[in-house]
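Peer 1: here's a sequence, model it:
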Amino acid sequence: MTTLTLFSPAGAVQKADALKRAARRLTALGFEVSIDADALSRQQRFAGDDAARLAALHRIADAAPSVALASRGGYGLTRLLDQIDWARIAASVERGTRWVGYSDLTALQNGFIARHKGLAMWSGPLACDDFGRSEADGGVDEVTQDCFTEAMSGALEAVGFRAPSAEFDGLEARGRLWGGNLTVLCSLLGTPHWPKIKGGLLFLEDINEHPYRVERMLLQLQQAGVIDHQAAVLLGDFSGAAKTPNDRGYGLKDAIAALRARTKTPVLTGLPFGHVRTKVCLPVGGTVELYVQGREAILGWQSDPRLAHAAHHDHGPDCGDDCGHDHH
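Peer 2: Prediction:
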């Protein structure tokens, strides 16, 4: 039986029913689900005070379940980064724990891979947002669920997606996968929690950030020398921001064009990841290979993220069909 623990390292769970619904659905998928004792705690906007959330991280690391799935993101992990016993987290990963989440989990994931070159975590769904969504609100996305179960079983070795155009036809790139939420990632720049990765594949997404703010953060990374030293940049979803009269036609495409005009690093769009219903699972910190043929892109990796240094060569378009291909 694959053990799975639900925990809350950042923002407070707004509705307990969503977490309980997620637990039932994950149990139905074959996981042996437990809910951390403080998963529903609340202190201001946080899931308990800093000490409680830190203790939860360490408690789960020591227990080393097969899967540690965050209930939600929000904000809160930045407060804990200087206090986390990273060796305990690493020990759990070495024992087989797959830590999963996105959004604010970007801080935990990148702080971890900044310290542990051969280990990885997983960017993927959150319990409440994805598995706890009521049927009235659309229920669980099938692609997201399938990708998650395959990734947690070790069977997922690639995801496929379709780019808006064929401008990167023939592109091949290999490197360490890193990144996540753009705002959270930029907040780590210049801190000990920043992964100093060169030749990597950087993936980014965000929510409710106006395109000019997205552009400003992208250019910050470029001007800091980060983007110019990557093998490729993969952009996911950047939705949720309202247009304003000041835009006069300016939008996300213009923000991306501004970045592309300033770097030789390929910047691809269309990655099915972010604050959207359909999202893939990605091994943050693992070595991945990117292949683009026409508009079709495949991102592949070794199935065991603990073998992050070994590249995976035996994958094809069929590996991505259940995990985002033609869905974004």
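Peer 1: alpha carbons only for contacts and neighbour counts from here, please
Peer 2: Fine.
Peer 1: helices along the chain, start to end?
Peer 2: Here the chain has its helices, by DSSP state H, at 16-28, 50-63, 86-94, 105-113, 142-153, 182-188, 211-223, 252-260.
Peer 1: now distance to S165 and mean neighbour count too, for the ones you listed, in CSV please.
Peer 2: Formatted as CSV, the helices of the chain follow (distance: least, C-alpha to C-alpha, whole Å; neighbours: other C-alpha atoms under 10 Å):
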stretch, distance to S165, mean neighbour count
helix 16-28, 37, 18
helix 50-63, 42, 18
helix 86-94, 38, 18
helix 105-113, 28, 26
helix 142-153, 23, 20
helix 182-188, 23, 19
helix 211-223, 20, 18
helix 252-260, 13, 16
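Peer 1: one more, please, to line up against the first structure:
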Amino acid sequence: MTVEGKRVAVVAPAGVPDMDNLAQAVSLLETWGLSVSIGAHVADRFRYLAGSHQHRTGDLLAALSDPAVDIVWIARAGYGCAHVLPALPTTVPCEKTVIGFSDATALFYALRQIPGIGMIHGPTLNGLATKVDDVSRHSILDTLTGVTPAPLPLERLHGPADSIKGPLVGGNLTVLASTAGSRWQPHFRDSIVVLEDVTELAYRIDRSIMTLRHAGILDGARAIVLGEFVRCPLPAGADYSLADVLLDVLAPLGVPIYGGLAVGHGERNLSWVVGRPAQIRESVLLR
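Peer 2: As a prediction, the model looks like this:
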């Protein structure tokens, strides 16, 4: 499969993108043969958001409703996708792929309810050309073109080394926890759940995982795979690690827990298709 000639609509439903970074990313996409259009309000700013709620929502809805658009690429994460969820359509005129991560996690599990939309957890355009490495760039291009991804080694942290199958789901831990109790709350029964986060203190990570547990979001999950937890500091003098905290609150689920997945806010942010069947076999993720 090729991306040659496919049309990308760039939207900013959350944080304010760096327009220089965005321009470099657009140039990169064009070298891949993609045609790129920028949403009317991507360069806007309203407090800590990329424009007003109405303008951010309008750009996203315009991209989703345009039959000429194949790919909707999130410009930047941060915060703000929660505001657009109530306005999402129930149908789209053609198959579309939405790309992003972090705050886009909220969008993923609302968009999964709409037939014809696929989601790729991958770099936003704010960092595609300037903040992630070449491996990450090749990963998203391979995902778009249907190249079978290479197996990814994992570190088994807890539980049996059984072969596990299930759809690959998850995303940003804090954002997932923020959906608890809403009509967009996901349910990860029979799934392999990826979790990552950034700039969260250990007790907040604990709290978010407990929120997922109390809400039943992790009920019946088959495995937990930990991505990167970037700039998540421990208190001064702590005699425990972040891995200890994660295992304290995840081990009671009684499922295998793995770490070492290069997904999240680090320089390497490998892409994966939300909901695609995956398998863990001998501490290797096949997706």
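Peer 1: could you dump the helices of structure 1 to CSV with distance to L119 of structure 1?
Peer 2: Shown next, in CSV, are the helices of structure 1 (distance: least, C-alpha to C-alpha, whole Å):
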stretch, distance to L119 of structure 1
helix 16-28, 25
helix 50-63, 14
helix 86-94, 7
helix 105-113, 7
helix 142-153, 15
helix 182-188, 19
helix 211-223, 24
helix 252-260, 30
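Peer 1: P252 of structure 2 maps to what in structure 1?
Peer 2: Taking TM-score structural alignment for the superposition, P252 of structure 2 sits opposite R262 in structure 1.
Peer 1: quick one: contacts for the spatially closest residue to that match that is not a sequence neighbour?
Peer 2: Once flanking residues are discounted, R262 of structure 1 sits nearest to Q222: 7.8 Å by C-alpha to C-alpha, 6 or more residues apart in numbering. For Q222 of structure 1, the contacting residues are D228, L259, R262, T263, by C-alpha atoms under 8 Å, 6 or more residues apart in numbering.
Peer 1: check A75 of structure 2 too.
Peer 2: A75 of structure 2 neighbours (C-alpha under 8 Å, 6+ apart): V10, V11, A12, P17, L22, V42, G100, T124, L125, N126.
Peer 1: quick check, the fourth one in contact with L49.
Peer 2: No - with the criterion set as C-alpha atoms under 8 Å, P17 of structure 2 and L49 do not qualify as a contacting pair; they are 9.4 Å apart.
Peer 1: higher neighbour count, these two?
Peer 2: Using other C-alpha atoms under 10 Å as the criterion, P17 of structure 2 and L49 rank with P17 on top: 25 against 21.
Peer 1: state the distance from that one to R45 of structure 2.
Peer 2: Taking C-alpha to C-alpha, to the nearest Å as the measure, P17 of structure 2 falls 9 Å from R45 of structure 2.
Peer 1: what of Y79 of structure 2?
Peer 2: Note on Y79 of structure 2: its distance to R45 of structure 2, by C-alpha to C-alpha, is 13 Å.
Peer 1: neighbour-wise, which of these two wins?
Peer 2: Counted by other C-alpha under 10 Å, Y79 of structure 2 and R45 do not tie: Y79 has more neighbours, with 19 against 14.
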